[in-house]
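In: Task: produce atomic coordinates for the following.
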Amino acid sequence: MPTTPFRPNIPIDRTSGTPLYSQIAQALAALILDGALEPGTRLEDEVSMARRLEVSRPTARQALQRLVDRGLISRRRGAGTVVTSPHVRRPMELSSLFSDLTRNGHEVSTTIIEYSMHPADEEEAEHLGVEPGAGVTRIRRLRRADGEPIALMDNLLPAAIAPSYEDLEREGLYNLLRARGAVPATAVQCVGARNATAAEAEALGEKRRAALLTVTRTAYDASGAVIEHGAHLYRASRYSFETKLFSA
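Out: Predicted coordinates for the structure are as follows:
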């Protein structure tokens, strides 16, 4: 990879109502998201960019900060301005993160942090629609995409259909459930956001109180029985959901 900083040829429309910093940020974001700029590519600094594009230094700084805020570049003293790892986009579908990442060409790895089988307490029983004391399996996993932590996932399942520890290291939960005859048919899902705790930030490679996306999902089979309840945390700097909307 070249050591000379990348100097983008960005056309600027000075008659447009779009701010100059936004035009620069949008053009650079498109190059990064399309894969034209690979992770690790070093960009020119704001002084060089401002001089070359004939804009003010605060304009160039604001454009680069927009990309930092979106998690597309990092700016560190000594390292300069560098394109980060790919941003993960995931459709709002009843699918597993493992399958979505693999389908989009990411190299996926999983670390099992917790795997326990025990009698359900009242809260766990309510989540799964079973009686307290029924056998359940609780799983916590750290999922990585291309070597970078992307999600911290807690799942609760009826013990009778829970995949093994070893299988979960190699495959996605929903694929394993389907193989055991527990096919997800519908789900109720809630997406939110909050700040990371110190422990969550450390696990996900983020700063303390970094923004996280939260997803709580309960999946049901065709008979209406709960097959899993999940509470997942995603790095907002590396991850987003996409959905299609249709007019009525």
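In: Please count neighbours and contacts with C-alpha atoms only from this point.
Out: Fine.
In: Mind jotting down where the strands sit in this protein?
Out: Counting by DSSP state E, the segments of the chain that form strands are 42-43, 73-76, 80-83, 88-91, 108-119, 135-145, 148-158, 186-195, 211-220, 226-235, 239-242.
In: Show me what the first one packs onto, helices and strands only.
Out: Using 3 or more Cα pairs under 8 Å, 6 or more residues apart in numbering; DSSP states H and E as the contact criterion, the neighbours of strand 42-43 among helices and strands are strand 80-83.
In: so can I have a markdown table of the strands of the chain showing mean neighbour count and distance to Tyr165?
Out: Shown next, in a markdown table, are the strands of the chain (neighbours: other Cα atoms under 10 Å; distance: least, Cα to Cα, whole Å):
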| stretch | mean neighbour count | distance to Tyr165 |
| --- | --- | --- |
| strand 42-43 | 24 | 40 |
| strand 73-76 | 18 | 36 |
| strand 80-83 | 20 | 35 |
| strand 88-91 | 16 | 25 |
| strand 108-119 | 15 | 7 |
| strand 135-145 | 20 | 9 |
| strand 148-158 | 22 | 13 |
| strand 186-195 | 13 | 24 |
| strand 211-220 | 20 | 20 |
| strand 226-235 | 22 | 16 |
| strand 239-242 | 14 | 26 |
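In: and these as JSON lines, adding distance to Ala179?
Out: Output for those, formatted as JSON lines (distance: least, Cα to Cα, whole Å):
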{"stretch": "strand 42-43", "distance to Ala179": "45"}
{"stretch": "strand 73-76", "distance to Ala179": "40"}
{"stretch": "strand 80-83", "distance to Ala179": "39"}
{"stretch": "strand 88-91", "distance to Ala179": "23"}
{"stretch": "strand 108-119", "distance to Ala179": "19"}
{"stretch": "strand 135-145", "distance to Ala179": "17"}
{"stretch": "strand 148-158", "distance to Ala179": "15"}
{"stretch": "strand 186-195", "distance to Ala179": "17"}
{"stretch": "strand 211-220", "distance to Ala179": "16"}
{"stretch": "strand 226-235", "distance to Ala179": "13"}
{"stretch": "strand 239-242", "distance to Ala179": "27"}
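In: another one to check against the first:
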Amino acid sequence: MPASLEIDLDRSSPVPLYHQVASAIESAIRDGTLPPDTKLENEVALAHRYNLSRPTMRQAMNQLVRSGLVVRRRGVGTQVIGPRVRRDLRLSSLYNDLVSEGANPQTTVLSLERIGAPAQIAEPLRIATGDEVCHLRRLRRVDGQPLAVMENWVPSSVAHLDKESLEQDGLYNILRKAGIDFRMAHQRVGATTAGTEQAELLQCNRGSALVMMERTALDSRGIAVEHGHHLYRADRYSFDITLVD
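Out: Purely as a prediction, here's the structure:
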């Protein structure tokens, strides 16, 4: 915890002290004063710093954990993970959603190749097994922190894809520039855990919870133009769904 982080507590306020502390730390996380991976002092030290009881400080830290802003790790202590990326369930790309929220997405292309579509990919794309597709894997970071491993298959007839463009722009933006008019998608969201490779790429522990998303996007003619399988760090990412009657 930076020594410069001062918290002015109003002990006469009806707002509980633990909430005042949690709100101040949350503001420091969101404005970058406490960047991701910052290690916080233990509850005893923080309680002493702000002249609070240890149970009050524990309530404040529990509130930050529930908000997904910090995480307790065995052998490490309490660590900032930053605000979650919250994404509406709609036909949009992660890249554009991040940019619209003021984030700075960075992309590393892990692999890019043309292959014959295996049966499990040919089926959602509605093509024949063995038809040529562009298979790409990318690592998406937000403000330098790993967020997602994205795997996509695009029929070769849809667009030409290259590493330079994919590292400078989002896949959907590239496909739109190629003339694709996205209209709808079939999407499935689930959960899984990180294997050895995913844990290394996403800088999390093996077995950590991941959000899994599969999507097949269709154009205005109803033709499947892209199939994706994405894995997101569950401690940094969630989908928002609005339900109406």
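In: follow-up on the earlier one: can you say which of the strands of the first structure is nearest to Asp167 of the first structure?
Out: Nearest to Asp167 of the first structure, of all these, is strand 108-119, at 10.5 Å by Cα to Cα.
In: That closest one vs the second structure - mean distance after superposition?
Out: Overlaying the second structure shows strand 108-119 of the first structure at a mean distance of 1.3 Å from the equivalent residues (mean Cα distance after the TM-score superposition for the first structure).
In: can you give me how far that strand is from the chain middle?
Out: Distance, stretch centre to chain centre, for strand 108-119 of the first structure: 19 Å (Cα atoms, centre = their mean, to the nearest Å).
In: which residues in the second structure does that strand align to?
Out: The alignment of strand 108-119 of the first structure onto the second structure (TM-score structural alignment) spans residues 105-116.
In: I would like the residues contacting the matching stretch, please.
Out: Stretch 105-116 of the second structure is contacted from outside by 95, 98-99, 129-144, 156, 162-163, 166-168, using Cα atoms under 8 Å, 6 or more residues apart in numbering.
In: Ala27 of the first structure is in contact with Leu20, isn't it?
Out: No. When contacts are counted by Cα atoms under 8 Å, Ala27 of the first structure is not listed as touching Leu20 (10.8 Å).
In: who's more crowded, the two?
Out: The neighbour comparison of Ala27 of the first structure against Leu20 (other Cα atoms under 10 Å) goes to Leu20, with 20 against 16.
In: Could you check how far that one is from Ser74 of the first structure?
Out: 21 Å (Cα to Cα, to the nearest Å).
In: Please report how far Gly179 of the second structure lies from Leu243 of the second structure.
Out: 33 Å.
In: These two - which one has more neighbours?
Out: Legend: neighbour count by other Cα under 10 Å for Gly179 of the second structure and Leu243, higher for Gly179 (11 against 5).
In: Tell me the counterpart of that one in the first structure.
Out: By TM-score structural alignment, Gly179 of the second structure lines up with Gly181.
In: What separation is there between that match and Leu64 of the first structure?
Out: With Cα to Cα as the criterion, Gly181 of the first structure and Leu64 of the first structure are 49 Å apart.
In: What of Gly147 of the first structure?
Out: Taking Cα to Cα, one finds Gly147 of the first structure at 25 Å from Leu64 of the first structure.
In: more crowded one of the two?
Out: Neighbour count, other Cα under 10 Å: between Gly147 of the first structure and Leu64, Leu64 has more, with 26 against 13.
In: Which residue in the second structure aligns with that one?
Out: That one, Leu64 of the first structure, aligns with Met61 by TM-score structural alignment.
In: so where is stretch 137-149 of the first structure in the second structure?
Out: Residues 134-146 of the second structure are matched to stretch 137-149 of the first structure when aligned by TM-score structural alignment.
In: what's next to the matching stretch, contact-wise?
Out: 36, 98, 103-115, 147-156, 161, 201-203.
In: Check the gap between Ala225 of the first structure and Asp100 of the first structure for me.
Out: From Ala225 of the first structure to Asp100 of the first structure the distance is 24 Å (Cα to Cα).
In: same question but for Arg52 of the first structure, I mixed them up
Out: Arg52 of the first structure is 40 Å from Asp100 of the first structure, by Cα to Cα.
In: got the contact list for the residue nearest to Asp10 of the second structure when sequence neighbours are not counted?
Out: The shortest distance from Asp10 of the second structure to any non-neighbouring residue, by Cα to Cα, 6 or more residues apart in numbering, is to Leu17 (7.8 Å). Contacts for Leu17 of the second structure (Cα under 8 Å, 6+ apart) come out as 9-11, 56.
In: Right, I'll call it a day here.
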